[in-house]
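J.: curious how this folds, go ahead:
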Amino acid sequence: MECNEHLLKMLVRDIVAKLPEKEKALYQFIDELEVRLIEAAATPDQYLNLLKKYSPYHEAANQFDISPYKARTMMHRIEWKIAANLEEKLQHIKWLEHPSHGKRVKKGYLVFK
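T.: Okay, the predicted model is just below:
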């Protein structure tokens, strides 16, 4: 099913909210750092340079008292979990359209099977 960006963000937020606290905290910490770096960068090259200078994994390692390797490994596992959960949710979404009594506009809504 083709999905719009807003729906995907909503589904990901829902999945993240249901993660265990440690995973949710790490994911949100790294994600927020990456978003700040994206916003600070004017070009993709500048973003990559900022990533090297202010590594979110090193920052998370300091914040959560773990190694940068463990922060990266945990983040990758969390991202895999989110992606799998998102794929499962997308498999169960169906768009239903109902004609509006005599009008040309159709009303639609999402249903989770």
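
J.: hey, let's count contacts and neighbours off CA atoms from now on
T.: Noted.

J.: and the helix or strand harbouring residue 69, which residues are buried?
T.: Using DSSP states H and E, residue 69 falls within helix 68-91. Within helix 68-91, the residues that count as buried by 16 or more other CA atoms under 10 Å are 68, 71-72, 74-75, 78, 82, 85-86, 90.

J.: export the residues you listed to CSV and tack on distance to residue 8?
T.: Listed next are these as CSV, based on distance: CA to CA, whole Å:
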residue, distance to residue 8
68, 29
71, 25
72, 24
74, 22
75, 19
78, 17
82, 11
85, 12
86, 8
90, 9
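
J.: quick one, strands of this protein?
T.: 93-99, 106-112 (DSSP state E).

J.: redo those strands as a markdown table? Include distance to residue 34.
T.: A markdown table is the format used below for the strands of the chain (distance: least, CA to CA, whole Å):
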| stretch | distance to residue 34 |
| --- | --- |
| strand 93-99 | 29 |
| strand 106-112 | 31 |
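
J.: here is a second sequence; please produce its structure as well for comparison:
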Amino acid sequence: MECNEHLLKMLIRDSVAKLPEKEKALYQFIDELEVRLIESAATPDQYMNLLKKYSPYHAAAKQFDISPYKARTMMHRIEWKIAGRVEEKLHNLKWVEQPSGGKRVKKGYLML
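T.: Have a look, this model is predicted:
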């Protein structure tokens, strides 16, 4: 199913909220750092250079007292988990139309 950006963000936010606390904290920490780097970069190349210089995995490793390798591995697992949940929700989405009580316009509701 094709979905718009707002729906996708909502589904991701919902999936992140349901993560165990440790996973949620690590995901949010790394995600926020990456967003800040994206916002400060003018080009994709500059973003890649900033990623190398200010590695979110190294920062997370320091913050959570783990190795950068473990931070990266955990982040990848969390992202796979989130992607799986989002994909499942997208697969199960249904658009339900409700009669409008005699009017021509029907209201639609997205059922998750």
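
J.: before we move on, back to that, dump the strands of the first structure to a markdown table, plus distance to residue 14 of the first structure and mean neighbour count.
T.: Output for those, formatted as a markdown table (distance: least, CA to CA, whole Å; neighbours: other CA atoms under 10 Å):
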| stretch | distance to residue 14 of the first structure | mean neighbour count |
| --- | --- | --- |
| strand 93-99 | 15 | 11 |
| strand 106-112 | 14 | 11 |
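
J.: check contacts around residue 58 of the second structure.
T.: Residue 58 of the second structure makes contact with 67-68, 71, according to CA atoms under 8 Å, 6 or more residues apart in numbering.

J.: ok, now with 7 Å
T.: residue 68 (CA atoms under 7 Å, 6 or more residues apart in numbering).

J.: quick one: map it onto the first structure.
T.: Aligned against the first structure by TM-score structural alignment, residue 58 of the second structure finds its counterpart in residue 58.

J.: so how much does stretch 25-35 of the first structure differ from the second structure once superposed?
T.: Stretch 25-35 of the first structure differs from its equivalent in the second structure by a mean of 0.2 Å after superposition (mean CA distance after the TM-score superposition for the first structure).

J.: any chance you could list what contacts that stretch?
T.: 56, 60, 75.

J.: give me the distance between the second one and residue 73 of the first structure.
T.: This points to residue 60 of the first structure. Distance of residue 60 of the first structure to residue 73 of the first structure, given as CA to CA, to the nearest Å: 12 Å.

J.: quick one: residue 92 of the first structure from residue 2 of the first structure, how far?
T.: Residue 92 of the first structure is 13 Å from residue 2 of the first structure, by CA to CA.

J.: more neighbours: these two, which one.
T.: residue 92 (13 against 5; other CA atoms under 10 Å).

J.: wait, isn't that one in contact with residue 110?
T.: No - contact criterion CA atoms under 7 Å: residue 92 of the first structure and residue 110 do not qualify, at 9.9 Å.

J.: how about residue 38 of the second structure, what does it touch?
T.: Residue 38 of the second structure touches residue 47, counting by CA under 7 Å, 6+ apart.
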